[in-house]
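[1] structure for this input, please:
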Amino acid sequence: MTETQEIERPIKDAMLRGWRRRCPSCGSGPMLSGYLKVRESCPVCKEELHHHRADDGPAYVTILIVGHLMAPMLMWAFVKFQPDPWILSTVFTVGCVTLSLYLLPRLKGVFVAIQWAKRMHGFGLPANG
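    Below you'll find the predicted structure:
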């Protein structure tokens, strides 16, 4: 292998590690230091993670998924059970918030992992360069 060839980074493995909120490189170190704050580097393998540019991507995808799951369920529940509007709105508000809080950090991990696997935004640079 020449110096210009780079070791392949499997995107599927990286995405699964990101979903588990683990380092996309080693899979054992925690990626996040808080609910959504990405660590500067992995405490286990020392892979730099500060290059990420997830921005609003995880939030948009979270809204897309929650909306596409909950809107049909809302219509189904309304037609099938005809509950009181307060009950319906309360149940679906709690459901939407809970699902959003569950998905958001996992999708952020996936976004960072994709960027790492594709060597985007500085993830492909040598450690000393």
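
[2] please count neighbours and contacts with C-alpha atoms only from this point.
    Fine.

[3] list the helices and strands the longest helix anywhere in the chain packs on?
    If each helix of the chain is counted by residues according to DSSP state H, the longest one is helix 85-117. When contacts are defined as 3 or more CA pairs under 8 Å, 6 or more residues apart in numbering; DSSP states H and E, helix 85-117 packs onto helix 11-19, helix 57-81.

[4] this one next, for a side-by-side:
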Amino acid sequence: MMRSYLDVRPHCTVCREDLRQTEGNDVPIFLTIILVALIMVPLSHVILAKLRPDPLILLTGFAVGCAALGLYLLPRLKGVILAYHWAKD
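    Below you'll find the predicted structure:
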């Protein structure tokens, strides 16, 4: 279904169904932001309360973790939204 990181193929490679009408718009981005925040904020709070790391180390780890989790989740959530959109049509 996906041609590259976030591009949707114009046709399905198996059944040749037209996929140009399916659009995810901004929903996957919003879901990614919400999920990353719901995972990383409590995790950073627990790490700060239990381990008491240097603030610069915590900030670096939080930034890298947020970026990695966001890059991992975004194409998967876009696929979920496109599949839901396709199923409802």
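
[5] pick the most deeply packed of the helices and strands packed on helix 85-117 of structure 1.
    helix 11-19 (a mean of 21; mean count of other CA atoms under 10 Å).

[6] list the contacts of the spatially most central residue of structure 1.
    The centroid of structure 1 falls nearest to residue 107 when counting by CA atoms, centre = their mean (1.6 Å). Contact partners of residue 107 of structure 1, counting by CA atoms under 8 Å, 6 or more residues apart in numbering, are 18, 19, 58, 61, 62.

[7] closest to residue 114 of structure 1 among these?
    Checking the contacts of residue 107 of structure 1 against residue 114 of structure 1 with CA to CA, the nearest one is residue 18 at 8.3 Å.

[8] tell me the counterpart of residue 85 of structure 1 in structure 2.
    Using TM-score structural alignment as the criterion, residue 85 of structure 1 maps onto residue 55 of structure 2.

[9] typo on my end, residue 117 of structure 1
    Per TM-score structural alignment, residue 117 of structure 1 is aligned with residue 87.

[10] please apply the same query to residue 98 of structure 1.
    So, by TM-score structural alignment, residue 98 of structure 1 is matched to residue 68.

[11] that match: how many residues sit nearby?
    12 (other CA atoms under 10 Å).

[12] using the three-state scheme, assign residue 22 of structure 2.
    coil (DSSP: H, G, I helix; E, B strand; the rest coil).

[13] that one matches what in structure 1?
    Looks like residue 22 of structure 2 aligns to residue 52 there (TM-score structural alignment).
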